[in-house]
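**Q** Sharing a model that was predicted from the sequence below.
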Amino acid sequence: MLETENQNTLSDYKLGLDYALEQDQKDELKEHRNQFHIPKDKMGNEWIYMTGNSLGLQPKQTKLYINQELEDWANLGVEGHLEAKNPWLAYHEFLTESMAKVVGAKPIEVIVMNTLTANLHFMMVSFYKPTKARYKILIESDAFPSDKYAVESQLRHHGYDDKEGLILWKPRENEELLNYEDLETILEEQGDEIALIMIGGVNYYTGQFFDLKRITKLGHKYGCTVGFDCAHGAGNVALNLHDSGADFAVWCTYKYLNSGPGSLAGCFVHEKHAYRKDLNRFTGWWSHNKKTRFNMRGEFDQLPGAEGWQLSNPPILSMAAIKASLDMFNSVGMEKLLVKSKKLTGYFEFLLKQLGENTIRIITPSKPEERGCQLSIQVKSADKTLHNKLTEIGIISDWREPDVIRCAPVPLYNSFEDVYKLVEKLKSILNG
């Protein structure tokens, strides 16, 4: 049924530049493109930028937000903690509600802190609790490398063999996408040995968006803790983290959330764990009760919710860049972004399919509910030379070994014209 619905949607698209320009005129989000810096080549021509899944473009207001904090620092010094336009002492709180909306969580469940893999380790300190009988960790076989390295190091840290203790959810032979029935089989056979399931919410390579609620329910059925790395999901898909029931999730903010290279990351801890003081954790000054934090000599008094996993006072300049982007997300709303995203990505899929199955293969799921805006493309008999040629003519895409070009038409700043021109230029290279 869903396949038919998606095919009918694809059939609604039309060929030709005029159609793309018409869709851009109808796009109620089109003005937001003008709120971003679009990189240009040496001749002053805008790149067709399709790598928001690696690094989002800079909002023009980001400089204003950061300059405000620089100005307050210059004029106020340490007094900026209380007297700045946006007082630094509580700056992370300015991000919480907007970030919670982006990931589908309650404010008490969300905190912006640290960086992605650091947050993953902090979460595993609390939620990976191995025992002699139950110590294994399950991840997808082609997880992002840092996730694999992180869970392997946790196994070693607890004295386990990092190969024997790691269970991989693998695609079937000659397939790229993961099958839920195979996950069910793994848990039926080994569920009582698995302490933690840690899956990428959207797989970085294939673009497959997993059913977080289904995985969580299945994991909890067998007594496993369940967490997700949503680096490729936050700001891209409807994560609905609270409703998923997941114990925790982590994500970066520099991809779809446009906060700048290496910026701070986000962390979700489900409300059911908000007041638990029995969970092991690393603690620091900023996870202590705000009312007594500056008394200095009192015993540790843990904050409730995700805030209780903070360690240090946060870097304000990075948070200012995040605030600049989140304010934009808050004004647009994830619902409108998702509507455009599905339409734009569907149009991209439609145009790519015109090239023919003998030329190109899309390994990303065709069902809109099983993907975000990224399409992962295999071009037959092509290697990285093709990607390099695209780059030379101003198409900024992303190559992943062994043979995939990842393209992500981001709804905030990419247009239907971008998608049309990308496919036309790809076609000209293939026909050349």
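**A** Everything's here; your move.
**Q** alpha carbons only for contacts and neighbour counts from here, please
**A** Fine.
**Q** Which stretches in this protein count as strands?
**A** The residue ranges that make up the strands of the chain, judged by DSSP state E, are 48-49, 110-113, 136-140, 166-169, 194-200, 225-229, 248-252, 265-269, 360-362, 375-379, 395-396, 398-400, 404-407.
**Q** so which of those strands gets nearest Leu317?
**A** strand 110-113 (12.8 Å; CA to CA).
**Q** what does the closest one contact?
**A** By CA atoms under 8 Å, 6 or more residues apart in numbering, the list of residues contacting strand 110-113 from outside reads 92, 95-96, 99-100, 119, 264-269, 305-307, 310, 314.
**Q** Okay, now stretch 290-308: how far is its last residue from its first?
**A** For stretch 290-308, the separation between the terminal residues is 11 Å (CA to CA, to the nearest Å).
**Q** Identify each buried residue in it, please.
**A** Of the residues in stretch 290-308, those with enough neighbours to count as buried (16 or more other CA atoms under 10 Å) are Arg293, Asp301, Gln302, Leu303, Pro304, Gly305, Ala306, Glu307, Gly308.
**Q** Helices - which of the contacts of strand 110-113 land there?
**A** Secondary structure assignment (DSSP state H) places Leu95, Thr96, Met99, Ala100, Asn119 from those within helices.
**Q** and the comparison structure, right after this:
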Amino acid sequence: TYKYLNAGAGCLGSIFVHSSHATDYELYPRLSGWWGVPFDTRFAMAPDAALTPGASGFGCSNVNPLMVACLQQSLLVLQEAGGVAATRRKSLLLTGYLELLLHTCGLTAPPAAAAARRCSVAIVTPTAPRWRGCQLSLRVQPAEAGAAPPSMRELERLLRERGISTDAREPDIVRISPAPLFNSFDDVRRFIAALTACLTELA
């Protein structure tokens, strides 16, 4: 729910349990509670009550209804976007477009001697789309060998001033995620223009 349904700290989570483990109670210690007991015997409160077969048997307690309401809204947004397959397809296109522009706009190439920009970026995220989500991690590297990279916090601040929200990691990584439920291809172009301007300003 965190990465794909916009959940935050303390929100509901879920876990997949293969059906081959659903009734194996001896293989590993498992969390279990009264919510995993069949409804018709749940309130008997028997100390050795049998659990419901399948995923329902892993329920520990009743869930927070406010958190369920939030999750429902996220699921509606996902449904309106066409579902998981359509969202993943857009994600692949957005991130591929971001990667393409980083290369074609020259941001991944060392700056020319006469260029105002003194830094380039290297994509450190796997290039194969199946091995990544929508995020690209960019290593900011100065043109001069041995020179220190600019402050990532300062880069993050400059991008924020241009309406771009990123995530910086010192000493040299900035992470950008064109989220398919919210971002457009124009947003990706705006980011490239903003990043170019910021790297020039930091020179």
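**A** Yep, that arrived. The shown structure was predicted, so the numbers you read here are calculated from the model rather than taken from an experiment.
**Q** follow-up on the earlier one: any chance of the strands of the first structure in TSV, plus mean neighbour count?
**A** Below are the strands of the first structure laid out as TSV (neighbours: other CA atoms under 10 Å):
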stretch	mean neighbour count
strand 48-49	24
strand 110-113	26
strand 136-140	24
strand 166-169	18
strand 194-200	25
strand 225-229	26
strand 248-252	27
strand 265-269	27
strand 360-362	18
strand 375-379	22
strand 395-396	22
strand 398-400	17
strand 404-407	24
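**Q** Report the aligned residue range of the second structure for stretch 394-409 of the first structure.
**A** Under TM-score structural alignment, stretch 394-409 of the first structure corresponds to residues 163-178 of the second structure.
**Q** ok, back up a step: with distance to Phe348 of the first structure as added columns, please give the strands of the first structure in CSV.
**A** Listed next are the strands of the first structure as CSV, based on distance: least, CA to CA, whole Å:
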stretch, distance to Phe348 of the first structure
strand 48-49, 13
strand 110-113, 33
strand 136-140, 27
strand 166-169, 29
strand 194-200, 24
strand 225-229, 26
strand 248-252, 26
strand 265-269, 30
strand 360-362, 11
strand 375-379, 8
strand 395-396, 14
strand 398-400, 16
strand 404-407, 10
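**Q** which one of the buried residues of stretch 290-308 of the first structure is nearest His273 of the first structure?
**A** Out of these, the one with the shortest distance to His273 of the first structure is Gly305. That distance is 7.2 Å, counting by CA to CA.
**Q** For Lys101 of the first structure, see how far away that closest one is.
**A** Computed as CA to CA, the Gly305 of the first structure to Lys101 of the first structure distance reads 16 Å.
**Q** residues of stretch 24-43 of the second structure that come out buried?
**A** Neighbour-count burial for stretch 24-43 of the second structure [16+ other CA under 10 Å]: Gly33, Trp34, Trp35, Gly36, Val37, Pro38, Arg42.
**Q** doesn't Trp35 make contact with the last one?
**A** Yes. Counting by CA atoms under 8 Å, Arg42 of the second structure does reach Trp35; the two are 7.2 Å apart.
**Q** now the helices: where do they sit in the stretch 151-300 of the first structure?
**A** Assigned by DSSP state H, counting those that start in this stretch, the stretch 151-300 of the first structure shows helices spanning 180-190, 212-221, 241-244.
**Q** how about those in JSON lines, adding mean neighbour count and distance to Glu369 of the first structure?
**A** Formatted as JSON lines, the helices of the stretch 151-300 of the first structure follow (neighbours: other CA atoms under 10 Å; distance: least, CA to CA, whole Å):
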{"stretch": "helix 180-190", "mean neighbour count": "14", "distance to Glu369 of the first structure": "15"}
{"stretch": "helix 212-221", "mean neighbour count": "18", "distance to Glu369 of the first structure": "12"}
{"stretch": "helix 241-244", "mean neighbour count": "19", "distance to Glu369 of the first structure": "15"}
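**Q** Turn the ones you listed into TSV, including distance to Arg406 of the first structure.
**A** Formatted as TSV, the helices of the stretch 151-300 of the first structure follow (distance: least, CA to CA, whole Å):
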stretch	distance to Arg406 of the first structure
helix 180-190	24
helix 212-221	23
helix 241-244	25
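**Q** Which stretch among these approaches Leu70 of the first structure most closely?
**A** Using CA to CA as the criterion, the shortest distance between Leu70 of the first structure and the helices of the stretch 151-300 of the first structure is 34.4 Å, found for helix 241-244.
**Q** picking that back up, of all the strands of the first structure, which one comes closest to Asn258 of the first structure?
**A** Per CA to CA, nearest to Asn258 of the first structure of the strands of the first structure: strand 248-252, 9.9 Å.
**Q** and that closest one, what does it pack onto?
**A** The contact analysis (3 or more CA pairs under 8 Å, 6 or more residues apart in numbering; DSSP states H and E) places strand 248-252 of the first structure against helix 116-127, strand 225-229, strand 265-269.
**Q** which residues in the second structure does the second one align to?
**A** The one in question is strand 225-229 of the first structure. On the second structure, no counterpart of strand 225-229 of the first structure exists by TM-score structural alignment.
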